[in-house]
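Chemist: turn this into a model:
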Amino acid sequence: MTSRATTPEEYIKEVPEERKEAINNLRNVILNNLPEGFKEEMSYGMIGYVIPHEVYPSGYHCNPKLPLPFMSFASQKNSINFYHMGIYANSELYNWFISEYGKFSTKKLDIGKSCMRFKKEQDIPYDLIGELVSKINVNQWISTYENAFKK
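Modeler: Here you go, the predicted structure:
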């Protein structure tokens, strides 16, 4: 369910009323914990957080015209999804998140390579996501990205 919104604010206006609070809470947790240098923008029809070309001119290896992606989130048909490339590229960070998750929720974590799906808004572990967001700064993400993905 991709959006054609051009700003995060427009995106949030499109979200079903029953999810607006959760989407706003998730956005605020990210913005309050986001290290300096990342930029919020619409990315792939979702609210995304990227390293802009001014900081990393090479851009994304799949499409160098795009800035380097890091995180995003979206209200999908059956869930709110949070995407974090750091847990995909860094097994230590992934393992940390998995081990910490149980301290924040009794629900089974629905997670793929970089995507976490939350079917119920009350199941989103905002504090844990805030901590995850703060764990990688711009230089660390560039280094991790280049080591993991760039050939």
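
Chemist: please count neighbours and contacts with C-alpha atoms only from this point.
Modeler: Fine.

Chemist: what packs against the lengthiest strand in the chain?
Modeler: Secondary structure assigned by DSSP state E gives strand 68-75 as the longest strand of the chain. Applying 3 or more C-alpha pairs under 8 Å, 6 or more residues apart in numbering; DSSP states H and E, one finds that strand 68-75 contacts helix 17-33, strand 46-51, strand 80-84, helix 85-89.

Chemist: one more, for comparison:
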Amino acid sequence: MQSEAKSPEAYMKEIPADRVEVMNQLRTIIMENLPKGFKEGMSYGMLTYVVPFELYPAGYHCAKDQELPFLSLASQKNSINLYHMGIYADENLLNWFVAEYPKHCKTKLDMGKSCIRFKKTADIPMALIAELCQKMTPEQWIAIYEKNYRKK
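Modeler: Below you'll find the predicted structure:
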């Protein structure tokens, strides 16, 4: 279920009525808690938070015309998904998140490499997501990205 929306505002207008409130809440949490320097936009049919070209002119190695992705938020058919590249790239951050999750949520963690899936909106641990967003600056993400993914 990929959106064709060209802007975050257009994307939010497509969200099913029963998810509008929680998606607005998540979007606000992300924007208020991501360190200065990240920028909101659209990529791959999702709300995306990137390191802009102004901070990282090299862009994304998979698509040079794209700014460096960091975090995405999507309302999918069966879940709301949060994609956090820092969790995928930094084992310490992943371990912290996995250990903290049960302290904030009674449901089992449903997670892929960078994707955290929430099937019930009531089960989304908003405070934990806010804390996760604060854990990595654009500069830290660039350093991890270059160490792990950039071809020398």
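
Chemist: any idea what the TM-score is?
Modeler: TM-score for the superposed chains, counting by TM-score structural alignment, normalised by the length of the first structure: 0.98, backed by 151 aligned residues with a C-alpha RMSD of 0.6 Å.

Chemist: sorry, back to before: how far apart are the longest strand of the first structure and its match in the second structure?
Modeler: Following superposition, strand 68-75 of the first structure is found to deviate from the second structure by 0.3 Å on average (mean C-alpha distance after the TM-score superposition for the first structure).

Chemist: what's the most buried one of the helices and strands packed on strand 68-75 of the first structure?
Modeler: Compared across those, strand 46-51 shows the largest average neighbour count, a mean of 24 (mean count of other C-alpha atoms under 10 Å).

Chemist: ok and that strand relative to helix 17-33, angle-wise?
Modeler: Orientation of strand 46-51 of the first structure against helix 17-33 (axes from the mean of the first three to the mean of the last three C-alpha atoms, to 10 degrees) gives an angle of 10 degrees.

Chemist: what's strand 46-51 of the first structure packed up against?
Modeler: helix 8-14, strand 39-43, strand 68-75.

Chemist: now mean neighbour count and distance to Ala148 of the first structure too, for those, in TSV please.
Modeler: Below are these laid out as TSV (neighbours: other C-alpha atoms under 10 Å; distance: least, C-alpha to C-alpha, whole Å):
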stretch	mean neighbour count	distance to Ala148 of the first structure
helix 8-14	16	29
strand 39-43	19	21
strand 68-75	23	13
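
Chemist: can I get those in JSON lines with distance to Val29 of the first structure?
Modeler: What follows is these, written out as JSON lines (distance: least, C-alpha to C-alpha, whole Å):
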{"stretch": "helix 8-14", "distance to Val29 of the first structure": "14"}
{"stretch": "strand 39-43", "distance to Val29 of the first structure": "13"}
{"stretch": "strand 68-75", "distance to Val29 of the first structure": "12"}
